[in-house]
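1. could you work out the structure for the sequence below:
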Amino acid sequence: MNNILSWISENQQIIYIVVLMIFVGIEVIGRVPSVLHTPLMSGANAIHGVVIIGAIIVMGGAAKDNYLALILGFLAVILGTLNVVGGFVVTDRMLEMFKKKK
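-> All right, here's what the predicted structure looks like:
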């Protein structure tokens, strides 16, 4: 327990920044009109593509006996891939809404 409390006190400024980033992100995303959702979704897909590449690089650099890093890297690759594919599916569906009906 003392290790956790000392880590929190050492990284207190970083924790404050992350919490503020969360609140700013929620405010910014909450005020986006639905017309801009598709371009923002495409940008989010590109960011998650970078996350996938980063996870692959981390997994490649991890030691063979570091199972925690390998498991977390593998989960990051799987979840990032699901997020990218899901984002493209949502983007495609939204673009279908703007096409004229036959």
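
2. please count neighbours and contacts with C-alpha atoms only from this point.
-> Noted.

3. is it true that residue 83 touches residue 48?
-> Yes. Using CA atoms under 8 Å, residue 83 is in contact with residue 48, at 7.2 Å.

4. of these two, who's got more company?
-> residue 48 (22 against 16; other CA atoms under 10 Å).

5. for residue 27, see how far away that one is.
-> 21 Å (CA to CA, to the nearest Å).

6. structure for this one too, so we can compare:
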Amino acid sequence: MTAIYLLFILMLSIFVGFELIRKVPATLHTPLMSGANAISGITLIGALSLAGGESGQLATYLGALAAFLATINVVGGYLVTDRMLAMFKKK
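-> Reported below is the predicted structural model:
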């Protein structure tokens, strides 16, 4: 029964997130991405604590996968943010 609730929360968060991101104007995209990078950093810390804990083998594997994906998200987000900010620098 809880799996149905968790699936419902996941689907709702995907829908709300998509709708919010789609309506963001271009001038606010860089600050929004910086905030998302900070949230991904928090996710990375949580994933590392799950991967390093003694919660079982499945939790360790899922934590390692989450740490890997969160790292890709953080690094990619900072690279894109840096590239966008470089467009506004005077040459």
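
7. anything in contact with each of residue 83 and residue 48 of the first structure?
-> When CA atoms under 8 Å, 6 or more residues apart in numbering defines a contact, no residue borders residue 83 of the first structure and residue 48 alike.

8. how about residue 28 of the second structure, what's its match in the first structure?
-> In the first structure, residue 28 of the second structure lines up with residue 36, judged by TM-score structural alignment.

9. quick one, helices of the first structure?
-> 2-10, 12-30, 37-61, 67-97 (DSSP state H).

10. circling back to that earlier point, next, count neighbours for the match of residue 28 of the second structure.
-> 9.

11. can you pull the contacts of it?
-> Contacts for residue 36 of the first structure (CA under 8 Å, 6+ apart) come out as none.

12. any idea how far residue 30 of the first structure is from it?
-> For residue 36 of the first structure, the distance to residue 30 of the first structure (CA to CA) stands at 12 Å.

13. list the contacts of the residue nearest in space to the middle of the second structure.
-> Centroid check for the second structure by CA atoms, centre = their mean gives residue 40 as the closest residue, at 4.0 Å. Taking CA under 8 Å, 6+ apart as the criterion, residue 40 of the second structure is in contact with 70, 71, 73, 74.

14. who wins on neighbours among those?
-> Using other CA under 10 Å as the neighbour criterion, residue 70 leads the contacts of residue 40 of the second structure with 23 neighbours.

15. alignment lookup: that one to the first structure.
-> Using TM-score structural alignment, residue 70 of the second structure lines up with residue 80 in the first structure.

16. same question for residue 11 of the second structure.
-> Aligned counterpart of residue 11 of the second structure in the first structure: residue 19 (TM-score structural alignment).
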